[in-house]
Structures are given as structure tokens and as C-alpha cells.
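Chemist: give me a model of this one.
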Amino acid sequence: FFDMAWAYFEKAATDHVVHAELFFDPQTHTERGVDIGVVINGLHRACRQAQAQLGISASLILCFLRHLSEDAAIATLQAALPYRHQFIGVGLDSSERGHPPEKFARVFAQAKALGLHLVAHAGEEGPPAYIEAALDVLQVQRIDHGVRCVESPALVQRLAASRVPLTVCPLSNVKLCVYPTMADHQLPALLDAGLCAMVNSDDPAYFGGYLNDNLLATFNALPQLGAAQAHALLRNSFEAAFVPPAQRDAWIAQLDAAFAQAAADVGA
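Modeler: Prediction:
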């Protein structure tokens, strides 16, 4: 687990990533007899080394597999408690269809009581109602994917007003046939509506693209996106990060300065 995470961090460093919040699915491994401590300790050691050697801030988010039962998720959370200091939140991933967020209401309530951050995959393969349930029932702070919110104008207005972040993963969306091609992606509409959308890599080894691959594919396919949208997407990613406000503000200041300098260089 250390080797796998470290390989990711080395690649992320070449993309100039400064902060990463890594999802991991312990149930994939505990179901085949791997102790959850082996999973978490290995990943966390890589996070510490990424900070020390690469200057990348990194945190872990423990995800529950939604095609499994809520009882299995609760057991996973309980098993992870001895390692509580090594992860910052819980999430919900795997197949959306037939597994609505409310199926996991109890385990998310338990996680919230522990002071963990809450996120969930919703509105990628599943309908906009899954986004609403993730917000209202699970009380998540961030929606992973969420692109199908565009099918509900009322939900788009709600997300814009609340600034609930959407971690959009364009290459993954195309691979999973959410959109036929990248040119069909609704990311421009999300930005135009004022949503706190950003670009992420999902499972880069599976879906064929790390962060910059996703950004390049998106901007190459969608000519209506330009420097202003790039600035907004990256700014939103820092706004959505689970980091201390002072660190967030410092990163945003660096980002703003970089875009201001780039604009000045173009105009020179």
C-alpha cells in the first residue's frame, strides 16, 4: 500500500500538485483477509513521506463500498477507529445505481459524531435525487462527481448558493459513459452557473489520466474554456480542500499571483 501510494505521489509531483486527498476502499482488501491496519498504515506512511520529500500535503479519506451493506460499512468504520488519527474523513463510492445515499445514513451519522469530514459520490451514474439525499440525509460537505445536477435547475441553484463543491472527474465521466465524448461534457455549464466545480483525476491508473491529463483533455475538447475558467477551477479546488484556512489562503494567493503574472506576460 505504501508503494502504490508513493508511486501516485511521485506522479502527482510532476503535475505540480501541492495537496491531495486520497480516497481508499479498505473493504476491497479486508474482504480478502488483509488487516485494515496494514492498509491504513501503508497509505499514511506514503502521505508523510510525500510531505517530507516532495512537499505535497496529503490526507486520507476512508470510503465505503455502496454495493455492500451498511452493516459492513459500520463494521469497517469501527475497525478503523484505532487509526482514526490517520484519516480525515469518510466517503461513499462504487456503483451508484440501486444504492442510494440513504442506505448509509447510520454510518455517516456515526462518522459525523466522530468529527470526520463527510463526502459521497452522487449524481454521476445516479440521478440528481442522489445528490439531494447525500446533502440532506448524509449531510456531506462535498459531492464527488455531481455532474447530473444540471438535470435539475433547482438543485443547480441550491449548489451555487451553498458553494457545496463538486469534484468533477472528466476522463472518468467519459470512460463510464456519463458523456459520449469530452466535447459533450457539462463542465462549462457548471462554471457558468456559479458552482464550485473543479477537475480531479478519480482513479488515474484505471481511467487513463492524472490531474494534468484531465485538465488538458478538458480544455482541448471544450474551446469555450479559457484562462478565466482554468483559474476558477483551480481556485475552487483549494476552496474545497479540507485544510486550515491559513494554508488555503496561502495557496490561493500563490495561485492568484501566478495567473496575474501569466496574464501580464501575455499582454507584454
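Chemist: could you use CA atoms for every contact and neighbour count after this?
Modeler: Will do.
Chemist: residue 59 versus the nearest residue to residue 117 once chain neighbours are set aside, what's the distance?
Modeler: Distances taken as C-alpha to C-alpha, 6 or more residues apart in numbering place residue 89 nearest to residue 117, at 4.1 Å, with adjacent residues excluded. Distance, residue 89 to residue 59, by C-alpha to C-alpha, to the nearest Å: 9 Å.
Chemist: now swap in residue 103 and tell me
Modeler: Distance check for residue 103 against residue 59: by C-alpha to C-alpha, it reads 26 Å.
Chemist: looking at the two, which is more packed in?
Modeler: Higher neighbour count among residue 103 and residue 59: residue 59, with 20 against 16, using other C-alpha atoms under 10 Å.
Chemist: leaving out sequence neighbours, find the closest residue to the more buried one.
Modeler: Spatial nearest neighbour of residue 59, excluding adjacent residues (C-alpha to C-alpha, 6+ apart): residue 21 at 4.8 Å.
Chemist: packing partners of whichever helix or strand the one you found is part of?
Modeler: For residue 21, the host element (DSSP states H and E) is strand 19-24. Judged by 3 or more C-alpha pairs under 8 Å, 6 or more residues apart in numbering; DSSP states H and E, the packing partners of strand 19-24 are strand 57-65.
Chemist: alongside the first, I'd like the structure of this one:
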Amino acid sequence: MPTDPTEDQAALRGWLRALPKAELHLHIEGTLEPEMMFELAARNGVRLPYADVRAVREAYQFTDLQSFLDLYYAGAGVLCTQQDFHDLAAAYLTRAHADGVVHAEIMFDPQTHTARGIPIQTVFAGLASALREARDTLGLTSVLLLSFLRHLSEEDALRTLEQALPLRETYADLWTGIGLDSGERGNPPEKFTRVYARCAQLGFRLTAHAGEEGPPEYVRGALDALGVERIDHGVRSDEDPALLAELIRRRIPLTVCPLSNLKLRVVDDLSRHNLARLLRAGAMVTLNSDDPAYFGGYILDNYMASATALDLDRDELATLAGNSLQASFLPLADKARLLDRLAQAVTQP
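Modeler: As a prediction, this is how the structure comes out:
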């Protein structure tokens, strides 16, 4: 009797959900679902340029990264209070837990909020309360990656860092790393060498977006000029064979976001995404959701869509989950414990 494809998909989804995995490329502002956007707008008296939730979703037809960012920054304007940031993060963490995420490394953009007059303390406090709550109630660990906006100046990034540093002790259990996001075009990594050198001196873990819309030279710049440990996206790295060989040799993780790449037209068809080729070549690829409220898929959706479009087998999917744990900023003992859990989960039907 032929197998029912629907049953096969349901079985695969259940198996993938049971795999312990980390999410390493997630912008918390990008988890703002339209329903919550309207709820917070009403709570805070913010006027939105959309009539209803449907109108917001219809605006999610992006032509490139910048067209997305324009809407992304507008949506973030409803985040005003500590409770808003708590509710946003709590909603994401609940959903991530349901998808089998056991550890999340969450990027946030304080400059997006301080530019609107929101104190940086408000952002930290709201996010931290949700992360600690999820740790205690769901067993889901998480950390914060303070991300600088690359379309702004390095001086602005340095000011933001100095504003945040007095809070470091209060949030020492959560704030462990630094990131770099926003529009790549015209904003090479070398623009931020001083602030990254300062963060390295302070002992922060370092990552940066590179090689999404920007060329492979930006990946090289992130490695050499910024000293990052991970590359966010990095899908254009295979345009430079020597660079790709170095990434493979050094086991530099790539936090790939397939549905994001499709939605922002980095690729025009998921079946032509290079993540499978990168993985099979030996690159340390991980799967992530980026800005799932805007791109139509959380982490389990990204695993499922990639498995289907790229004909990934279960061994490859388990490797992606294992890569996510190994590429995390967790202590080695925690990684080992989670990798043992993964090895047990892989054998389940």
C-alpha cells in the first residue's frame, strides 16, 4: 500500500520537534506577530498605518532586505514598556519551546528603541524577565546578543555600548554576546572594528551578519577585522572557494535562515538554496528563523521546508540540530549534555 504523504510529513515533523536544538539567529523584534502589534499599539496609544491584521500581512511582500527593514522598524514602534518587551519575548520562547528549542541566543536592537526615547534599561529588564521565566518554567535556556545597527555610525554603536555596560552585572547570566545587523549594502564589517575590539576586550562572544546581501568579502571582513566566532547568514560564502575552504577548516558556524532568504529574495526558490550543498561540503550550517513573524515560519517550519525542498535525509537533519548545539555559546558541559539528548532522540521513530 502506498504511503500517505501527509502522514509522512506529520511523522517527520514530530520527529524533528523531538530533536533538541538551539536557535542562534533570531531577532526578538522580528517575532512581533501582527496580532500582538495591534494589541500593543492599543495598549500604548500608538497609531499604526494599517487598518487591521490582514492589511499588515498583505504588506509582507518584500522586494529586498531594505523593504523588510522599513516595515520592521515601523512595527517596533509599538514596543514602549518593560511589559511590552516581556510579552514579546515570552510569546517567542513559548513557541520555540513547542518546536523543540532547548536553547536560544536572542538578538535585540537597542538603538531601534533608544532612538524613540525608550530607556535601554526598559529593554533589558523586559527581555530578561521573560528569559528568566522561561528558564525556570520551561527549562529553556537563553542569552541576549546586543546587536548594533550597521546603517548607523560606529560612534553611535560605541555610545550604545557605553549606555549598556552599567547593566552588565545585573544581566550577567543573560547578556553574553554582541551582534551586527541591519542593511549590509554599503556598510562593510570594517566600519565597526573599534567597537568589536572593545567588546572582545570585555569578554563578549562575537557574531555578525555577513554574506546575505553583502558579498563574500564581507564574510572575510567579519572574520578578519571583527574577529567573530560565527557568521550570521553567510550564504554567499561559496562564491569564494578559498573562503569556503577556510570556513570549513576552522569550523566557523553559519546561522542560515532559509525561509528568510526566500522571503527577501536572496534565493528565488527554496529548492535552489545552497544550504544543502554547504552542509554536504562540510560547512557547519545551522538552521534558524531570523524574523519569523515577517517571514512566515518559526524554526520547525524552517526545518520542514528545507527537508522537503532540498531532500535532506534524517541524518542530515540531525547533523543540523547537532551543529546548532555545538555552535552555541553554551558551556562545553551543557553542550555535551544536550548532544547526548540529541543522540537518544535521533534513534526514536
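Chemist: fetch the TM-score of the aligned pair.
Modeler: Here the TM-score for the pair of chains, by TM-score structural alignment, normalised by the length of the first structure, is 0.96; 261 aligned residues with a C-alpha RMSD of 0.8 Å.
Chemist: alignment lookup: residue 241 of the first structure to the second structure.
Modeler: When the second structure is aligned by TM-score structural alignment, residue 241 of the first structure is paired with residue 328.
Chemist: can you tell me the element residue 25 of the second structure falls in?
Modeler: In this structure, residue 25 of the second structure sits in strand 21-27 according to DSSP H and E.
Chemist: the residue nearest to residue 59 of the first structure against residue 63, yeah?
Modeler: No - if you go by C-alpha atoms under 8 Å, residue 21 of the first structure and residue 63 don't touch, sitting 11.9 Å apart.
Chemist: mind listing what the alignment partner in the second structure of the residue nearest to residue 59 of the first structure touches?
Modeler: Mapped onto the second structure by TM-score structural alignment, residue 21 of the first structure lines up with residue 105. The neighbourhood of residue 105 of the second structure, defined by C-alpha atoms under 8 Å, 6 or more residues apart in numbering, consists of 22-26, 142-145, 328.
Chemist: look up how far residue 70 of the second structure lies from residue 105 of the second structure.
Modeler: 24 Å.
Chemist: ok so, going back, wait, doesn't the residue nearest to residue 117 of the first structure sit right on residue 116?
Modeler: Yes - contact between residue 89 of the first structure and residue 116 holds when scored by C-alpha under 8 Å: they sit 4.5 Å apart.
Chemist: trace residue 37 of the first structure over to the second structure, please.
Modeler: Aligned by TM-score structural alignment, residue 37 of the first structure pairs with residue 121 of the second structure.
Chemist: packing partners of the host helix or strand of that match?
Modeler: Element membership of residue 121 of the second structure [criterion: DSSP H and E] is helix 120-137. For helix 120-137 of the second structure, the elements it packs on are helix 82-98, helix 110-114, strand 141-149, helix 154-164, judged by 3+ C-alpha pairs under 8 Å, 6+ apart.
Chemist: in the first structure, what residues pair with the third one?
Modeler: Right, strand 141-149 of the second structure. Aligned using TM-score structural alignment, strand 141-149 of the second structure spans residues 57-65 in the first structure.
Chemist: quick one: the strands in the second structure, in order.
Modeler: Secondary structure of the second structure (DSSP state E): strands at 21-27, 101-108, 141-149, 175-181, 205-210, 230-233, 253-256, 284-287.
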